[in-house]
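1. just the structure for this:
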Amino acid sequence: MNFNVKKDVIQLTSMWKGERFPDGRPRVPDHYLKALHALTLEEVWKPIFVKGYINQFEGELKLLHQDGRKLIGRAVTAVYCPTRPDLNECAMDIGREEGRTGTYNQWVIDSLVEGDVCVIDMYDKIYKGTFLGGNLTTAIANRTKTGGGVIWGGIRDVEQMKQVPGVQVFYRGIDPTPIREFVMTGFNTPTRIGKAICLPGDIVFGTDSGVLFIPAHLVPEVVDGAVKTKVKDMFGFEMITQNRFTTAQIDKNVWTVEMLDLLMEFIRNDHRAEEFQEIDWSEEYDLAINGDPNDTQSAL
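-> Down below sits the predicted model:
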């Protein structure tokens, strides 16, 4: 067993073809992270879901800040389990051989770089499962600049954590106890957060509704698809208000040529849609003409 193994991370994320960090994680370009801040959960979720990535969202989490701020960044993942003396001795020995110091949660924080988010499976442990407190949240802010954490477990020192500027944390519960009696079993490995699965380098998209993990290799397509969904929704609301189309027609995955033509007219002539004028809709026209074998009247 080893922790944060570059070749394993590359193998896990082999569908990513772009730049990587020294630890092997995909380095999704910053401009995509910035673009995601302007999008809603549903706009981002849809292109992932229709591609079969159906276990990427978890909504059963609490938020450190209830002020509408998003948490967007590249995932650094870790998995823990209840303590067992021989397993703990083994894991700590491996960590020391790899040059790691401090506790298991400090190992993760020490690896973070700008734009990262720690994604932690603490197996829903809250009592003595407080992965973050005031000090480590401050360390996250210093290292990531705009990051935070998704913790399937507990946090402590909440008053202190809330004073740390620029971070957002999703968590399961609060307890005053310090973290104790746990063992690391994976570092930058596949990590389960409730009903969702996250790989190292996934893009964390956290909103008031919950957290979505976007596979790195899908981010460019997801962002472009979400932008299309945004303008289609704008147009759709207008058409429903004018009784031009029904909600059933608007909600179909594949629109007709007539609907697409009207959408193009809307984008050209409505000032609200000016920012969408450079989008390529050739794929949508191709589906409208030739059909989509995977389309079964969905209302996503």
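
2. only C-alpha atoms from now on, for both contacts and neighbour counts.
-> Fine.

3. pull out the buried positions in the longest helix along the chain.
-> When the chain is parsed with DSSP state H, its longest helix is helix 219-241. For helix 219-241, the neighbour count (16 or more other CA atoms under 10 Å) marks 219, 222-232, 234-236, 239 as buried.

4. need the contact list for residue 252.
-> Residue 252 is in contact with 297-300, counting by CA atoms under 8 Å, 6 or more residues apart in numbering.

5. now, which of these sits nearest residue 109?
-> residue 300 (37.5 Å; CA to CA).

6. measure that closest one to residue 281 for me?
-> With distances taken as CA to CA, to the nearest Å, residue 300 is found 19 Å from residue 281.

7. ok, residue 196 next?
-> Counting by CA to CA, the gap from residue 196 to residue 281 is 31 Å.

8. please apply the same query to residue 70.
-> With distances taken as CA to CA, residue 70 is found 29 Å from residue 281.

9. same drill for these two, tell me which one is more crowded.
-> Neighbours were counted for residue 70 and for residue 281 using other CA atoms under 10 Å; residue 70 has more, 23 against 11.

10. hmm, that one is touching residue 204, no?
-> No - with contacts counted by CA atoms under 8 Å, residue 70 stays clear of residue 204, the gap being 9.7 Å.

11. burial measure for residue 300, as a count.
-> Residue crowding around residue 300 was assessed by other CA under 10 Å; the count is 13.

12. for the comparison step, fold the sequence that follows:
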Amino acid sequence: MKFNNAEDIVQLTPLWQGERFPDGRPKVPSDVIARLGRITLEEAWGPLWSRGYHYQFEGDFRIIHPNKVMVGRAVTAVMVPKRPDLHETLMNYGHEQEGRRGFFNQWVIDSLGEEDVVVVDMFDKIYQGTYVGGNLSTAISTRTKTGGAVIWGGIRDNQQIAEIENINIYYRGSDPTAIADVTMVGMNVPARIGRAICLPGDVVLGTPAGVIFIPAHLAELTAVNAEKSQVRDVFGFARLNGNVYTTAQIDGAWTTAMWQDFQAWFENDEAAEPYRHLTWEQELEEARRNENDGPSGGVRL
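-> Purely as a prediction, here's the structure:
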């Protein structure tokens, strides 16, 4: 086996059609990363859930900066309890065949680039399961600039880590012990984080409610759907405040007349300016089709 093998990563992520990093990870564009950082958890969750991605969210974490949003591309690692023969084999392979230095967690952090997020299945180990402390968190800060870590396990040096403002860390618990008696069996492989699954290159969105892993091939679609939901809400609030429409009209299927009203507002109101990269032809056509076919009674959730 090889750690961080590009051929394996490409095989795992065939639906991604864009640029990739040298290690094979999907390279979701930075502008899409930034857009996803401005959406809510529920806005990200909806497009994934409706497409059958039901195991992308995990909320049972402690958070270093509870009110700070974290977003970036996943670099994954899977750890298991130490078995001496396996441990020695993999450690020797990494050192001798791949030229790696230090312990397994250092291998992963040494590979990070800007906008990366470490995602680690530490099998919920906290005592001697502290994947990062002050030093490695500083290294994450230096390498990722705006990223962080999601650790299904422990950390140490919480007071030092809390002083690092540009990243965030989601973790299960704290302990003063150093990492020990664990072996990494995969780097940039599928990782289970609680009840969620993360693949290398997924966009990791960390919010006050927890973490959602957005598949790379759905990242831009998720951003678009979320932004459309946001700007429709801005319009809806404005029209409700003006007593133009009822809540039933705003929450229901919009008529062609409502869509035309929205488009006029969208093209001219200052509040819509950040969203003007979006287009609405499909929605307007659907409204016309529904009016021709009769009311559907659908409600926008």
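
13. just the TM-score for the two chains, thanks.
-> The TM-score (TM-score structural alignment, normalised by the length of the first structure) is 0.91; 296 aligned residues with a CA RMSD of 2.2 Å.

14. in the following helix or strand past the longest helix of the first structure, what counts as buried?
-> On the C-terminal side of helix 219-241 of the first structure, the closest following helix or strand by DSSP states H and E is helix 247-251. By neighbour count on 16+ other CA under 10 Å, the buried set for helix 247-251 of the first structure is 249-251.

15. how much does helix 247-251 of the first structure stray from the second structure?
-> Compared with the second structure after fitting, helix 247-251 of the first structure has a mean deviation of 4.4 Å; criterion: mean CA distance after the TM-score superposition for the first structure.

16. a helix runs through residue 14 of the first structure, doesn't it?
-> No - counting by DSSP: H, G, I helix; E, B strand; the rest coil, residue 14 of the first structure is not part of a helix but coil.

17. enumerate every residue touching it.
-> The contact partners of residue 14 of the first structure, taken as CA under 8 Å, 6+ apart, number zero.

18. what's the counterpart of residue 73 of the second structure in the first structure?
-> Aligned against the first structure by TM-score structural alignment, residue 73 of the second structure finds its counterpart in residue 74.

19. give me the secondary structure label for that match.
-> Residue 74 of the first structure ends up strand, using three-state DSSP.

20. whichever strand in the second structure runs longest vs the first structure, mean deviation?
-> Using DSSP state E to define each element, the second structure has its longest strand at strand 116-132. Mean deviation of strand 116-132 of the second structure relative to the first structure after superposition (mean CA distance after the TM-score superposition for the first structure): 0.6 Å.

21. how about residue 283 of the first structure, what's its partner in the second structure?
-> Using TM-score structural alignment, residue 283 of the first structure pairs with residue 282 in the second structure.

22. which SSE is its match in?
-> helix 281-293.

23. now swap in residue 79 of the first structure and tell me
-> Secondary structure assigned from DSSP H and E places residue 79 of the first structure in strand 71-82.

24. what packs against that strand?
-> On a contact count with 3 or more CA pairs under 8 Å, 6 or more residues apart in numbering; DSSP states H and E, strand 71-82 of the first structure meets helix 30-36, strand 116-132, strand 182-187, strand 191-193, strand 203-207.

25. average offset between the third one and the second structure?
-> With both structures laid over each other, strand 182-187 of the first structure and its partner residues in the second structure are 1.1 Å apart on average (mean CA distance after the TM-score superposition for the first structure).

26. any idea how far residue 71 of the second structure is from the residue nearest the centre of the second structure?
-> Closest residue to the average C-alpha location of the second structure: residue 204 at 1.8 Å, with CA atoms, centre = their mean. Here residue 204 of the second structure is placed at a distance of 5 Å from residue 71 of the second structure (CA to CA).
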